[in-house]
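[1] Okay, predicted coordinates and the sequence, questions at the end:
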Amino acid sequence: MKRNVAVAILATGFAYAAYAQDPATTQVTTNFKDTVSVKPDTTYWQKSVTGGINFNQASFSNWTGGGVNSVAIGGILAGRALYEKGKTSWDNTADLQLGFITQGGRTRKAADQLILISVVGHKIAPHWDLFASGTFNTFFAPGYRYDKLPAGAEDFKVSNFFSPAQLTLAWGVAYKPSDEFSLRISPFAPRFTFLADDAVRFREGTGGIIIPDKGAKAYGVEAGKSVRSEWLALQLQAALNKKLGENVSLTARYQLYANYETLDAIDHRVDILLTAKLNRYLSTTLGLIALYDKDFYDGLQLQQSLGIGLIYNASTFRKK
């Protein structure tokens, strides 16, 4: 009996060793033209990550044309993890950016965003899901204004980590014709805006001069409060993750948010990130963020970034 058990254990060990060495147990995923061998994913997950570091520098010495020494560095990280089994899916994305520029001995923030999105769906028809989602966004580092300041002031902090931050929960129906595109409509989407740092509160004086005022309303959050709750609202989200070519990829997202009580002040946000790989290690990235939210600013806000630097890209998404 003991001999049979020993034989069975040895047989299992040899089978496992053979399986581990079998080339058929590996699959190939592409990093543009590069190939990486990985173990097959049996957990129903598909994953991708794109990261880049951009660096720019300029210096002058006795340069008659004039100029200011400067150094700029920025990082971008975009990740996605998609779980699919039967009629159930769970799609998670993260878009992170942070950059600084030092010019004339002063360091300022050049780019900053932290966005996390998680969506659980259940298929009810081909390309149609019922879903529940959560969207969170804030900043990594303090942000400052340098114009229209009181006499003697060099800067004023207008944002910080969790100041503001927004968490939106949504339920509705989604149209997903492919893994690359999705459109989600949520007739019920409560949103919570957080403000953890009262130092970012201010009011505008004569000529638009900033006057620090901890009793002022900021980002829609009333004075004396740290949270604003919007319970009855509509949210529409569209997302596109697409390879435009062998070395070019596009990530785009649009979000509309409409509070039923203030339909004359609908919020819109567009995020676009275009990545083009120059060679195995270098890439160029173009980022654009457009935001219209009257609680933040009574006008259109734009953030654009362009950089060349190191990139890493890997994906286990299956082609369909």
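    Noted; the coordinates are in hand.
[2] Could you use CA atoms for every contact and neighbour count after this?
    Will do.
[3] Confirm V71 sits in a helix?
    No - according to DSSP: H, G, I helix; E, B strand; the rest coil, V71 belongs to no helix; its state is strand.
[4] dump the residue contacts of it.
    F55, N56, Q57, A58, I101, T102, Q103 (C-alpha atoms under 8 Å, 6 or more residues apart in numbering).
[5] What about the residues you listed, which one has the most neighbours?
    Counting neighbours by other C-alpha atoms under 10 Å, the top entry in the contacts of V71 is I101, with 20 neighbours.
[6] Which of the contacts of V71 fall within strands?
    Among these, the members found in strands (DSSP state E) are F55, N56, Q57, A58, I101, T102, Q103.
[7] Mind checking which residue lies nearest the centre of the chain?
    Residue closest to the average C-alpha location in the chain (C-alpha atoms, centre = their mean): D95, at 1.8 Å.
[8] What helices and strands are in contact with the host helix or strand of that one?
    In this structure, D95 sits in strand 88-103 according to DSSP states H and E. Strand 88-103 sits against strand 70-85, strand 106-125, with contacts defined as 3 or more C-alpha pairs under 8 Å, 6 or more residues apart in numbering; DSSP states H and E.
[9] rerun that using 10 Å as the cut-off
    strand 45-58, strand 70-85, strand 106-125, strand 128-138 (3 or more C-alpha pairs under 10 Å, 6 or more residues apart in numbering; DSSP states H and E).
[10] A further structure is provided below for comparison with the first:
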Amino acid sequence: MRIVTLAVVLAVFVTAQAQEADTLRAADGWRSSLVASLAGNQAAFSNWQEGGVSALAATAEVDGQFDRVVGSVLTTQELRLALGVLRQDTLALRKALDVARYAVTAELASDRPIRPAVSATVRSQFAPGYDYAPAAADYPSLSVVPGQALKVSDALAPLVFAQTVGLAYRPGNGLVGRLGLGLKETVVAIERLRPVYGNALDEAVRVEAGVDAELALERPLAENVTLRSRLAAFQGFSQIGAEAPDVVFENGLVLKVNDVLNVRIEGTALYDADVSADVQLREVLSVGVSLGLL
């Protein structure tokens, strides 16, 4: 509830201070941004009397956005690929961050803030994921061995698709809202992992229909400091009155030290009753170098 309230307050604040509407014309061609980043940290100890734990962490990431007006249609494509690993003391290398997301939106190019729109999104991951301290109560369909890591995901498992037809809202100042009717497909090719993501054992693809909403903001807060925030919610028709909607709330601050060095602070809250009754949280702080490819 606090997440939703914060998002509403943020939207009202930004809308009240909105400046000119975001505009892009067919004659402008592509408006593109593609940035590759590499961040890491390392600490090593050998015969260090005061003690310490050796650790190594590294994250590689690609972020892109590509906008263009073709005829009377504004197309927006967003790409994020990120993979991070961690090794601590004598432990084996572990996955720390794994994101693969692509989204495309087509909407009627207009000077009006509200216009018809369609969108599609695909989200997955690159590498297997493990729960290193699994509880049998959290995985009733899997065989949990105390003290042993449990594989709970794999490359492209799960694979989530979403499609929405509705309206887009662009008041300007970096704020974009979308609302419409949508479909969501959860694909889990590995049978034993299907119940972990709400699918039945014989259900490789679970299809849900419902209402899809998204509110996204990208706005400079100060010189060389940019806020990126996205709140997305999907309420399946079968969930109405029984379950709360699936919600993803992502927030990130990018602090540019110079043209190459930057600091990123990210926080993500995820709620999906088909996966867990609790809110899932992820926080990332990274210092690294970035290179603008486009």
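    Everything's here; your move. All figures in this text were calculated on a predicted structure; none of them were measured in a lab.
[11] Where in structure 2 does the strand holding D95 of structure 1 fall?
    Under TM-score structural alignment, the alignment places strand 88-103 of structure 1 onto residues 73-88 of structure 2.
[12] ok, now stretch 7-16 of structure 1?
    Going by TM-score structural alignment, stretch 7-16 of structure 1 lines up with nothing in structure 2.
[13] Quick one, which of the helices and strands packed on strand 88-103 of structure 1 gets closest to F188 of structure 1.
    When these are compared by C-alpha to C-alpha, strand 128-138 sits nearest F188 of structure 1, at 10.2 Å.
[14] Give me the contacts around the next helix or strand after that closest one.
    Past strand 128-138 of structure 1, further along toward the C-terminus, the next helix or strand under DSSP H and E is strand 143-145. Residues outside strand 143-145 of structure 1 that contact it (C-alpha atoms under 10 Å, 6 or more residues apart in numbering): 108-112, 154-161, 163, 200, 210.
[15] The strand holding D95 of structure 1 vs structure 2 - mean distance after superposition?
    Superposing on structure 2 and averaging over aligned pairs (mean C-alpha distance after the TM-score superposition for structure 1), strand 88-103 of structure 1 comes out at 1.0 Å.
[16] Flag every buried residue along that strand.
    89-103 (16 or more other C-alpha atoms under 10 Å).
[17] Stretch 264-275 of structure 2 now?
    R264, E266, T268, A269, L270, Y271, D272, A273, V275.
[18] Over to the last one. Which of the three states is it?
    In this case it means V275 of structure 2. Going by three-state DSSP: V275 of structure 2 is coil.
[19] Quick one: map it onto structure 1.
    Under TM-score structural alignment, V275 of structure 2 pairs with F296 in structure 1.
[20] wait, doesn't that match sit right on A218?
    Yes - if you go by C-alpha atoms under 10 Å, F296 of structure 1 and A218 touch, sitting 7.5 Å apart.
[21] In contact with G75 of structure 1, which residues?
    G75 of structure 1 neighbours (C-alpha under 10 Å, 6+ apart): 51-55, 96-100, 111-112, 307, 309-311.
[22] Excluding chain neighbours, what is closest to it?
    I53 (4.5 Å; C-alpha to C-alpha, 6 or more residues apart in numbering).
[23] again with A252 of structure 1
    I272 (4.4 Å).
[24] What helix or strand is that neighbour located in?
    Counting by DSSP H and E, I272 of structure 1 is part of strand 267-277.
[25] For the helix or strand following that strand, which helices and strands make contact with it?
    For strand 267-277 of structure 1, the following helix or strand on the C-terminal side (DSSP H and E) is strand 282-292. Strand 282-292 of structure 1 is packed against strand 45-58, strand 248-259, strand 267-277, strand 300-315, with contacts defined by 3+ C-alpha pairs under 10 Å, 6+ apart.
[26] Now do the second one: which elements does it pack against?
    When contacts are defined as 3+ C-alpha pairs under 10 Å, 6+ apart, strand 248-259 of structure 1 packs onto strand 181-188, strand 233-245, strand 267-277, strand 282-292.
[27] Isn't V248 of structure 1 up against L278?
    Yes - in this structure V248 of structure 1 lies within contact range of L278 using C-alpha under 10 Å: 9.3 Å.
[28] Name the residues contacting each of F296 and A218 of structure 1.
    Going by C-alpha under 10 Å, 6+ apart, residues that sit against F296 of structure 1 and also against A218 are P164.
[29] hmm, back to that, any shared contact partners between V248 and L278 of structure 1?
    T284.
[30] coming back round to it: go through the helices and strands packed on strand 88-103 of structure 1 and name the closest to S315 of structure 1.
    Comparing these under C-alpha to C-alpha, the one sitting nearest is strand 45-58, at 4.1 Å.
[31] buried stuff in the closest one?
    Buried, per 16+ other C-alpha under 10 Å, within strand 45-58 of structure 1: W45, Q46, K47, S48, V49, T50, G51, G52, I53, N54, F55.
[32] What residue in structure 2 is paired with the second one?
    By that I understand Q46 of structure 1. Match for Q46 of structure 1 (TM-score structural alignment): R31.
[33] Pull the contacting residues for the nearest residue in space to W30 of structure 2 that is not next to it in sequence.
    Leaving aside its chain neighbours, W30 of structure 2 sits nearest to R68 (4.9 Å; criterion: C-alpha to C-alpha, 6+ apart). Going by C-alpha under 10 Å, 6+ apart, R68 of structure 2 touches 24-32, 74-77, 106, 109.
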